[in-house]
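3D, please:
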Amino acid sequence: MDLLIVDALDQEVIHWLESRHSVRVAPELADDPREFRQALYNVRALILPASVAFSARTLQYAPMMRAVGRINAGAENIDAEACLRAGVEVVRSATATAQAEAEFMIGALLSMLRRVPIAGADGMLVGRELGACTVGLIGMPPAARAMAAMLSGFGCRVVGYEPSLHASDGVWNRWKVAPMPLRELIETSDALAIQLNYFSRYHGLIGERLLPYCKPNQVMVSVSHSGVFDEQALADVLRSGRMAAAWLDSLEPGALDEGHALHGIGNLQVTPRLGSTTRESRLRSAWAVARRIDELLMTTPSGAAEFRPTVPGEPLDLAAEPASR
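Modelled structure (predicted):
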């Protein structure tokens, strides 16, 4: 079989793929891990929803796999290193969700600035205007470009931090964002928009060395994986009132349960990855993923695909080279 689709896709995209490849559409496999693994044996490409992980162990059941596609949301539960070792490409669209995420973050900032009032010069509790704010962008993915353009229309000052970009890089001028060291950005921004691509080296990056020094009454929205935060440091700065409000669009399961640092914090709002998920972004992403998978399948016809025979029940050593070519 060329392609197994476990996610919900637009019918036009599915029909296009079916006209070019052998396709099985089986969204029910998302709720049956055992059947899902058994379905992978002769599959060359896969499109998965965010709820289904793809690990090194799963790869043991997929000796012909060449591509794993993800339409929306993050790919944190896809083992990218195991896929790389096995020659499996993780297919995602880098730009399809940019507009959706930018609109979501601006909407979140507008909401928090108005509904979490602070004391004005006359002592009254009042909301704030986004146009009067310095907005700090942490991470510069495609959504940051769209967001910077929108924020300029409000009259905001926009500053940014991206660990992979030098301050002299031309991207800053083209996107009209002023580069700034991370601590200085957090200390001076009235609002933070965090969209940093998550890697293990960034775990807990935004924590006790930075958050206690945030600008008073700051608001923050994040579409990044929640692993970029030190949860205790975030809880402390929210409970103390120094940070007025925070909105996380991705949070690890159980993080709000009793006994955890973020439990019961009234000025924290959490949503389940709404930022990147719109009708338009899903359609853009579905077509981008479908076309790339089609390209990969056409490049390696099914008869030419490398097949590594296995003994039933014997795990594959994915790091080893095949015995013969």
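
from here on, just use CA atoms for contacts and neighbour counts.
OK.

and the helices in the stretch 1-150 of the chain?
11-18, 33-38, 56-59, 80-86, 98-115, 142-154 (DSSP state H, counting those that start in this stretch).

check which residues of the third one are buried.
Neighbour-count burial for helix 56-59 flags 56, 58-59 (criterion: 16 or more other Cα atoms under 10 Å).

quick one on the thing from earlier: deepest of the helices of the stretch 1-150 of the chain, which one?
helix 98-115 (a mean of 20; mean count of other Cα atoms under 10 Å).

tell me the angle that one makes with helix 142-154.
50 degrees (axes from the mean of the first three to the mean of the last three Cα atoms, to 10 degrees).

contacting residues around helix 98-115?
126-130, 142-144, 146-147, 151, 191, 193, 219-223, 245-247, 274-278, 281 (Cα atoms under 8 Å, 6 or more residues apart in numbering).

farthest from the middle of the chain: give me that residue.
Computed with Cα atoms, centre = their mean, the maximum C-alpha offset from the centroid of the chain is found at residue 122, amounting to 41.8 Å.

distance check, the most centrally placed residue in the chain against residue 276.
Residue closest to the mean C-alpha point of the chain, counted by Cα atoms, centre = their mean, is residue 74 at 3.5 Å. Distance of residue 74 to residue 276, given as Cα to Cα, to the nearest Å: 9 Å.

do the same with residue 69
16 Å.

again, but for residue 183
Taking Cα to Cα, one finds residue 183 at 27 Å from residue 276.

and the nearest residue to residue 157 once chain neighbours are set aside, what does it touch?
Closest residue to residue 157 apart from its sequence neighbours, by Cα to Cα, 6 or more residues apart in numbering: residue 134 at 4.7 Å. The contact partners of residue 134, by Cα under 8 Å, 6+ apart, come to 156-159, 188-191.

run this one through as well so I can compare:
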Amino acid sequence: MKRICISEFMDPAAVQALTPGFDVRYEPGWVDQRPALLDALPEADALIVRNRTQVDAALLERSPALRVVGRLGVGLDNIDVGACRERGIQVIPAVGANARSVAEYVVTTAAMLLRGAYLASEQVAAGAWPRARLSEGREALGKTLGLIGYGDIGRQTAALAQAFGMQVVAYDPMLSPDDPVWASTGATCVSLETLLEQSDAVSLHVPLVAATRHLIEVGRLAAMKSGAVLINTARGGVVDESALADALRAGHLAGAALDVFEAEPLSAGSPLAGVPNLLLTPHIGGVTREANARVSMLIARQVRQALEEQA
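A predicted model of the protein is given here:
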């Protein structure tokens, strides 16, 4: 019987869907117990992970029977895709299954940051009344949202932002200016420089590769429109965290939200600690009850299909 190891949390219904016909080992704690995971892998035919399990050369060396890696999400920077390809291991990401959750996170967070009125609960509860200061917030209506990367998540984000009455501009070097997607979605194709200059809110939707590491650094933060806000639900290394902290402290940006970080979990003493107008969430932009169910079931079905085809 083929063995499937699952090293991070997965929707219970999807785990149950994998069980008939397979030896399923579901241990979400394995992500923090690498020796135990490595001990379980020599006879594993499939491994299902999220974003923290490192599917690297050392892990693959301990997994001679491995033929499928299912990714409960879309980013692949924790998986050595090239090494998997060399070994004939199929890598299956959950493309599109969590796009709606990310899009909702981005648009609601952009509106919240532009309004600037949701970080005063403790002051109000303590008897302060910062009404004058918090009356300076801005509506989303008529503002420009800039999307860096215009794949499925970016396009769903654009649709929700347009429902708010926002204008959408996007930069994606993988899409030509005459690609029909621009006309069909109502977004305007612009250069990165123009996007930063024009956007009231900027959201990142790119993978972490050599070309995108610290894509948003001190120079590009300075090039952003004064009073703009930045949202990163892509990968932490795309933003220079120290430079962002400086831009927020200086007041050049009105706010930022980071759901992803260069090192996860975020360590104590991070340059982001205590920074004003900064929202931090623990890599949950694409993880809601609904998205988790969709992602998990998609990967369960595709991993099952891949193993059955290899029988």
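
if we can go back for a sec, what's the residue nearest to residue 157 of structure 1 aligned with over in structure 2?
Counting by TM-score structural alignment, residue 134 of structure 1 corresponds to residue 144 in structure 2.

still on that earlier bit, buried only: go through the contacts of helix 98-115 of structure 1 for me.
Buried members of the contacts of helix 98-115 of structure 1, scored by 16+ other Cα under 10 Å, are 127-128, 130, 142-144, 146-147, 151, 191, 193, 219-223, 245-247, 275-278, 281.

which ones among the residues you listed are found in strands?
If you go by DSSP state E, those have 191, 193, 219-222, 245-247 in strands.

nearest to residue 40 of structure 1 among those residues?
residue 222 (34.7 Å; Cα to Cα).

return the residue of structure 2 aligned against the closest one.
In structure 2, residue 222 of structure 1 lands on residue 232 (TM-score structural alignment).

its match contacts residue 260, doesn't it?
Yes: counting by Cα atoms under 8 Å, residue 232 of structure 2 does reach residue 260; the two are 6.7 Å apart.

of the helices of the stretch 1-150 of structure 1, which is nearest residue 215 of structure 1?
Comparing these by Cα to Cα, helix 98-115 comes nearest, at 14.1 Å.

ok now that closest one, how far from the chain's centre?
Relative to the chain's own centre, helix 98-115 of structure 1 is displaced by 16 Å; criterion: Cα atoms, centre = their mean, to the nearest Å.

for stretch 38-52 of structure 1, same thing?
20 Å.

first-to-last residue distance for that stretch?
14 Å.

can you check stretch 5-14 of structure 1 too?
In stretch 5-14 of structure 1, first residue to last residue: 9 Å (Cα to Cα).

what residues does it touch?
Here stretch 5-14 of structure 1 has contacts from 23-30, 46-49, 283, 286-287, 290, using Cα under 8 Å, 6+ apart.

now the residues you listed: which count as buried?
Among those, those classed as buried by neighbour count (16+ other Cα under 10 Å) are 23-25, 27, 29-30, 46-49, 283, 286-287, 290.

who's in contact with residue 142 of structure 1?
So residue 142 of structure 1 contacts 94-95, 98 (Cα under 8 Å, 6+ apart).

tell me which of the residues you listed persist in structure 2.
Retained in structure 2 by both residues aligned by TM-score structural alignment, their matches' Cα atoms under 8 Å are the following of these: 95, 98.

need the contacts of residue 142 of structure 1 in a markdown table (columns: distance to residue 85 of structure 1).
As requested, those are arranged in a markdown table below (distance: Cα to Cα, whole Å):
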| residue | distance to residue 85 of structure 1 |
| --- | --- |
| 94 | 22 |
| 95 | 26 |
| 98 | 29 |
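
and residue 192 of structure 2, how many neighbours does it have?
17 (other Cα atoms under 10 Å).
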